[in-house]
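Trainee: any chance you could fold what I've pasted below:
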Amino acid sequence: MTVIDIIVLIVYFGTMIGIGLWAMRRVKGQEDYFMGGRGFGKLLQTFAAFGAGTGAHEPVQVGRTGWTSGLSGVWSALMWLFVTPIYWFTAVWYRRMRHLTLGDWFVERYNSKALGAAYTLFAIVFYMFYLSTMLSAIAKFSVPLMGVETLWGYELKYILIPTIAAIVIVYGVLGGLTAAYWTDLIQGIFIILLSILLIPFGLLALVKQFGDPATMGIMDGFTILHQRVAADNFSLFAGPSAGEFPPQYIFALTLLALVGIVVQPHFIATGGGSAKSEDEARIGLVVGNLLKRLCTAGWALTALIALALLAGNAEIAADPDRVWGVAAREILGPLNLGLVGLMLACLLAAMMSSADAYMIVTSGLVVRNVYAAYIEPDATEAKCVGVARMTGLIIIVGASIVAIYFSNVFGQFKMAIELPLLFAAPFWIGMVWRRANRTAVWMTISFVAVVFFILPIALPIVNPAMREDPSLTTTTQIVTTTRVREATPVDVAKHEAWETAVAQAEERHADDPERLAAVLKSIGAAPPKAVIGEPITLVNKTGGASIFWTEGVVPIGDSELETVSETEVDGVKTLVQKQTGAMQGKGNFNIDFMLYHLLGIDLGSVSKATLASLRLPPRVVMPFVFLIVVSYLTPRDDKEKLDRYYAKMKTEVDPDPEKDRAKLEASYADPTRFDDRRLVPGGDIEIMRPGRKDIGGFVLSIAVCAAIIGLLVWVAQIGS
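Mentor: Below is the predicted model:
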């Protein structure tokens, strides 16, 4: 990094801290600190939703999958696209709650302070591990941009993570949600820059390196891109590894995201609860998330440009997670305009814009649903804000410690994104069905915790023999596809980069065979050796995944591959094999697949993506079924409190607090005043008939989603 890059970073960090000090003077009470006084308009709501929903790991994740899978790799992040239209409805819910935290909602809906405390505990665990993955990711991705592995004798993460944490603490803890939203506005602009900055400079670099700058312009970079990269890399729904994201997998992940996202604690703020009115809530949440989907398209195009330009880079061959950092360094660094520092600031913005919102919302839960509920109910507003600031500091520090010292960050990330299932069914069912009650909710939370989080660990400990049970150690079939196509310059460069990466690893770890073996495993098998224009044989092997064990199975004694079938269609040969012999399961037990096992369904012939898809329905559907059944078997909650709650949720928010209170009092006095608008008159279903604005906004959101897919397909054809 040059001096100008460092100056860019210092200015960025100084601006964030300055905003925190400015916002601190505006905080008078809890509503100011946790919700910014509910005075945010469309612009700030949009960038709050955009910033909180965009993590630093996402552009780099798309960079990696785009590098390995072509344009179809965009689905590693674009799978959230189909959830976005539903936000048009949920944003209204969060605003009509009129609460400071989602814990408050659980307390009110189910008349239980203990549920608010339980939700707070979930939020702390969820965000400490979730934020730790972002902190770890930003440290790793900064290495290529900063050009150093160590600083002052320490590994870079030991310096960078505490520094980032300290800056987030200063502006977030001091200024509350107001500071977070204003910094999110700035950071959102930075994230947009992150999404597009490398595209024009990358295309120009392609022209400079592989074309004629005197006669060719920036658009000719697309032509060179297609000349260097194989055609199958430009398909949105097919490609070298498109099997990773088939339609059923995208549908399953969309369902999981839809069910779980609504109970992530920050959604009550960024999802609409801090907006002036319902319109600001809706527009901010939907537009902010659609803006993110557009940025995802930019990330995918950047990955393809990097593939064409840097396929021969040994650093990326050794670790594709570094695509983004290496591309920024190699494309922007030579310009010496401070753009490398700007790119690092953009990556930091993507992380910090999420961290500040998470920190403030979680500290609000601690104050509202633990401190004020159980420790000091009569605490003053100033005292509550002070406790919130201390709590926010603890959360960020805790996440930093986990990021630095935890050994399996990715494993904890996977656990974190499924933790919301604990509270998902009680939220969705409680929102629309008055028969759901407190007892059923506690039993559902216990059911989910035991079945999906405790039993997978406990069962193999209690019954070790199950690890060698032949019916539980089966694997999916191994499918090997072989096809021949003409070699491209990228194919040649990839093989050369692989050879260089292997040679560097062997030299660096010559005295440590175990470390060398691990590094060579991460580098992977050699790409085919190629000559431009001549045929190359591409072999892709999938399957062999353990169905019931998280860390796979290992053979006990001899193991062989038995051929199931061999076919050839349109020049693509497919060999299907299955593994035979005694096996032993490793890791935790995948209890999700027991339902299929008990029903006699053989999962051995499904693909890896289909297997992952089938894991989700039991995990998503069973809590809903359980809650509904138990609700019918247990006593109803207090009718008067339910009438009051549903009357509030049917009362449209007025931006004027005094007028809004008057409207609420009228609803409380006559809880049946909106019954003529119910979709199902009478009974326990509390769903209102959608109006023109509801239907119009939902349809328009779907249309924009379709337009984003169309944009990706169109961009992929430029220069072909």
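Trainee: every contact and neighbour count from this point should use C-alpha atoms.
Mentor: Will do.
Trainee: how close does residue 606 sit to residue 589?
Mentor: 19 Å (C-alpha to C-alpha, to the nearest Å).
Trainee: please give the structure of this sequence too, so both can be compared:
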Amino acid sequence: MTFGSLHILDILIIIAYLVAVVYIGFRASKGASSEEGYFLAGRKLGKLYQFFLNFGNATEPQGAVSTASFVYQQGAPGAWLSFQTVFMNPYFWFMNVWFRRVRLTTVSDLFEDRYASRGLSLFYAIFQILVACVFLGFGNVTAYKIASSLVVKQEAQWTVTERASVEGYNELKSLQKQASVTPLSPEARHRLELLQDRNARGELRSYVTVLNDVAFYAIFTLVVGTYIVLGGMAAAAVNEGLQSVLIIVFSILLIPTGLHAIGGWSALAHKVPKEMFDLFGAGGGAQFTFWSLVGILLISIVQNGGLSHNMGICGSAKNEFAARSGVSGTYLKRLMIIMWVFAGLIAVAMFGVGGLSDPDAVWGAMSNRLLGPGLIGLMLAGVLAGTMSTLAAKALAISSLFVRNVYRQIWPGISQKQGVFYARCTIVAVLLLGTVAATVMGSFYDIVQMVLTVNIPFGAAVLLTYWWRRVTAPAVWACVILSTLCILVVPWTASKVPSIATNPTLAQMSTTPGTGVFFNKVVHQNPDDLSSPLIASASRTNRFNFESWTVSKLGVDVVSMTPTQRFTLQCFFDGLFPFCVLIVVSLLTKPTDPKRVAFFYGKMKTPVGETPELEAAAMEETKRNPTRFDHTKLFPGTNIEFCKWDKVDTIGFISCSALSAAIVGLFLFFLRWAS
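Mentor: Just a heads-up that it's a prediction; the model follows:
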């Protein structure tokens, strides 16, 4: 008995996993009667739960699938969109403490607590509810991409359109292979260009699935919603233990089976182009150089500060050291990334460079080729586990934002029990919105670019709030409005405006077919006429490089830049522009109430008490004397709020840095060994 490529054993394993997570949610529901119990698990989670929460939340299947996809296309340098986070771990050693010491429930609370601005608090909550659709949609797309490539139609069941799509793809690959060996005839060259144009439009496929995306999203969302609605953060934390094990299993499965299929470890050097093993090179057309890596790291740090689930995960820790211990979970993810990279390289050896029409389906295609009954079910259970753990944390964060920072602003008198009820309703609504968002998303590369930048406006505001006493509410408003327009709204909507999409200056083709100078995707207006004008593709995720266009107006020749240089320019613009707005507007506007500001930074310097009694006493003393820790400031008498490191800060930072360096060294060792 089978369903597509799924054996009955695979189906039973998946059902068993889904029943288990729902049962855990039911058991955890008993302790989720209050808002603090539901959103923060009563602030009682120790080091082990923090490890699982951080690992599970950081190690999402979309990271595995997208990394394998990028590596399949670009070689080892394609790992940098994920692997650059290895350099963020020393920063997390401090960041986790900030979100614990602020002693709030949501990031929205931060804007009301620091600036006395209910408007900013409300705007952040609404903004994050919309942003959640992107993150939740990404998770849904990942799970579907893998599942759909495992459940494929037999050739006898193809429709005429499906057959034309697959045959067109096979013809494209055949012509590309011929062109790499010998010049094509004019007719063949014309046919190749037509097929490349169709491929850029997403009309060609290497396989056809029988899995309906809407049905898949509906069932998937139902299960996630059930266990999170029941148990809240406690259910998420307990499930992370089970899910973390499955994530590790699904990350490992393809390595030994893949190596066996290609003829062993030594076969990698023979079947994969040598330049694809160069982590710092440009093999396979990779667009990551040293400066682009620095740019990606910059926007990663900035956007990370604005993530809505930071307060829930770090705030649920019972003390500061438990919060900091979560860093160990993110280190385990870095090791997972190395395995994902080798899965991508094994895919190159198996399918050949460009052998798949949809590189995003690499993980599923490998699973379908390599794994037998039972193992495929285990793989899918791991994919579902990782996706669920990520969706759970984000859905919980959004529900707490809605209840505390939207609903309570309108009806402040609701009880704790009512608050939990409305939170559960919000989770259902947000998960449904994520399902809708999944249906309109494109390739992983496009989505990852969106995910990397979508939280930058508020991320910059949150970080500078922690670091600089002079930030004002008007500056935060200016930052989030201008940055949202420049980084998100204009870039992701410009291709939908006919006058922009058809502008010859903007719709210029780069040296890569289908890719433009200012747009990610550029195609001919008439797909059957290669002499027709170029226009921006109508793809749902075709991004306009507003950053390069802006810089070009200042006299910089961005047209002659390489795609790598334009991408790097985009990263630095997105990462620095919000801070420029914050600083300039803050200096031009009236400072926030000094007493409120003094208490906020006094609280941020007050260590969290080991017991509720010690915590209450410490905060009472800080209320009486908010400047009692000002002697710890690195720059006394200034508005800069960096503090001198103590022994724990120093040892932790050095240890994190050394471990990051060791992981990079281990990665390089394996790549050189494989080559």
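Trainee: list the TM-score for the superposed pair.
Mentor: In this superposition the chains share a TM-score of 0.84, using TM-score structural alignment, normalised by the length of structure 2; 611 aligned residues with a C-alpha RMSD of 3.0 Å.
Trainee: ok so, going back, neighbour-wise, which of residue 606 and residue 589 of structure 1 wins?
Mentor: Taking neighbours as other C-alpha atoms under 10 Å, residue 606 of structure 1 and residue 589 compare with residue 589 leading, 25 against 16.
Trainee: how many other residues sit next to the equivalent of residue 336 of structure 2 over in structure 1?
Mentor: Aligning on TM-score structural alignment places residue 336 of structure 2 opposite residue 295 in structure 1. Residue 295 of structure 1 has 21 neighbours, counted by other C-alpha under 10 Å.
Trainee: what residues are up against residue 295 of structure 1?
Mentor: 192, 195-196 (C-alpha atoms under 8 Å, 6 or more residues apart in numbering).
Trainee: ditto for residue 574 of structure 2
Mentor: 299, 453, 456, 483, 487, 547.
Trainee: count of neighbours near the counterpart of residue 64 of structure 1 in structure 2?
Mentor: Correspondence of residue 64 of structure 1 to structure 2, assessed by TM-score structural alignment: residue 69. Applying other C-alpha under 10 Å, we find 29 residues neighbouring residue 69 of structure 2.
Trainee: just to check, residue 69 of structure 2 is in contact with residue 356?
Mentor: No. At 10.2 Å, residue 69 of structure 2 does not count as touching residue 356 under the criterion of C-alpha atoms under 8 Å.
Trainee: what residues are shared contacts of the two?
Mentor: Common contact partners of residue 69 of structure 2 and residue 356 (C-alpha under 8 Å, 6+ apart): residue 362.
Trainee: tally of neighbours for residue 339 of structure 1?
Mentor: When neighbours are counted by other C-alpha under 10 Å, residue 339 of structure 1 registers 23.
Trainee: for the residue sitting nearest the centre point of structure 2, give me its contacts.
Mentor: For structure 2, residue 451 is the residue whose C-alpha lies nearest the centre (C-alpha atoms, centre = their mean; 5.1 Å). Residue 451 of structure 2 makes contact with 134-135, according to C-alpha under 8 Å, 6+ apart.
Trainee: give me the element the match of residue 64 of structure 1 is part of.
Mentor: helix 61-74 (DSSP states H and E).
Trainee: mean shift of that helix relative to structure 1?
Mentor: Its matched residues in structure 1 lie on average 1.9 Å from helix 61-74 of structure 2 after superposition (mean C-alpha distance after the TM-score superposition for structure 1).
Trainee: run through the neighbouring helices and strands of that helix.
Mentor: helix 80-83, helix 118-150, helix 320-351, helix 362-370, helix 375-402, helix 444-453 (3 or more C-alpha pairs under 8 Å, 6 or more residues apart in numbering; DSSP states H and E).
Trainee: can you put those in a markdown table and add distance to residue 591 of structure 2?
Mentor: Shown next, in a markdown table, are those (distance: least, C-alpha to C-alpha, whole Å):
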| stretch | distance to residue 591 of structure 2 |
| --- | --- |
| helix 80-83 | 38 |
| helix 118-150 | 16 |
| helix 320-351 | 30 |
| helix 362-370 | 52 |
| helix 375-402 | 27 |
| helix 444-453 | 29 |
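Trainee: of those, which stretch is the most buried?
Mentor: helix 375-402 (a mean of 27; mean count of other C-alpha atoms under 10 Å).
Trainee: so that helix aligns onto which residues of structure 1?
Mentor: Under TM-score structural alignment, the match for helix 375-402 of structure 2 is residues 339-366.
Trainee: residue 307 of structure 2 -> structure 1?
Mentor: So, by TM-score structural alignment, residue 307 of structure 2 is matched to residue 264.
Trainee: swap in residue 87 of structure 2?
Mentor: So residue 87 of structure 2 corresponds to residue 82, using TM-score structural alignment.
Trainee: for stretch 137-145 of structure 1, give me the average deviation versus structure 2.
Mentor: Averaged out, stretch 137-145 of structure 1 is 1.8 Å away (mean C-alpha distance after the TM-score superposition for structure 1).
Trainee: so that stretch corresponds to what in structure 2?
Mentor: Using TM-score structural alignment, stretch 137-145 of structure 1 pairs with 142-150 in structure 2.
Trainee: contacts only, for the closest residue to residue 451 of structure 1 other than its chain neighbours.
Mentor: Take residue 451 of structure 1 and drop its neighbours on the chain: the residue closest to it by C-alpha to C-alpha, 6 or more residues apart in numbering is residue 591, 7.6 Å away. Counting by C-alpha under 8 Å, 6+ apart, residue 591 of structure 1 makes contact with 451-452, 455-456, 548.
Trainee: with residue 654 of structure 1 instead?
Mentor: Neighbours of residue 654 of structure 1 in contact, by C-alpha under 8 Å, 6+ apart: 277, 660.
Trainee: give me the residues contacting stretch 251-259 of structure 1.
Mentor: 79-80, 82-83, 421, 424-425, 428, 613-614, 616-617, 620.
Trainee: could you say which helix or strand contains residue 523 of structure 2?
Mentor: Under the criterion of DSSP H and E, residue 523 of structure 2 resides in strand 522-524.
Trainee: how far apart are that strand and its match in structure 1?
Mentor: Averaged out, strand 522-524 of structure 2 is 5.8 Å away (mean C-alpha distance after the TM-score superposition for structure 1).
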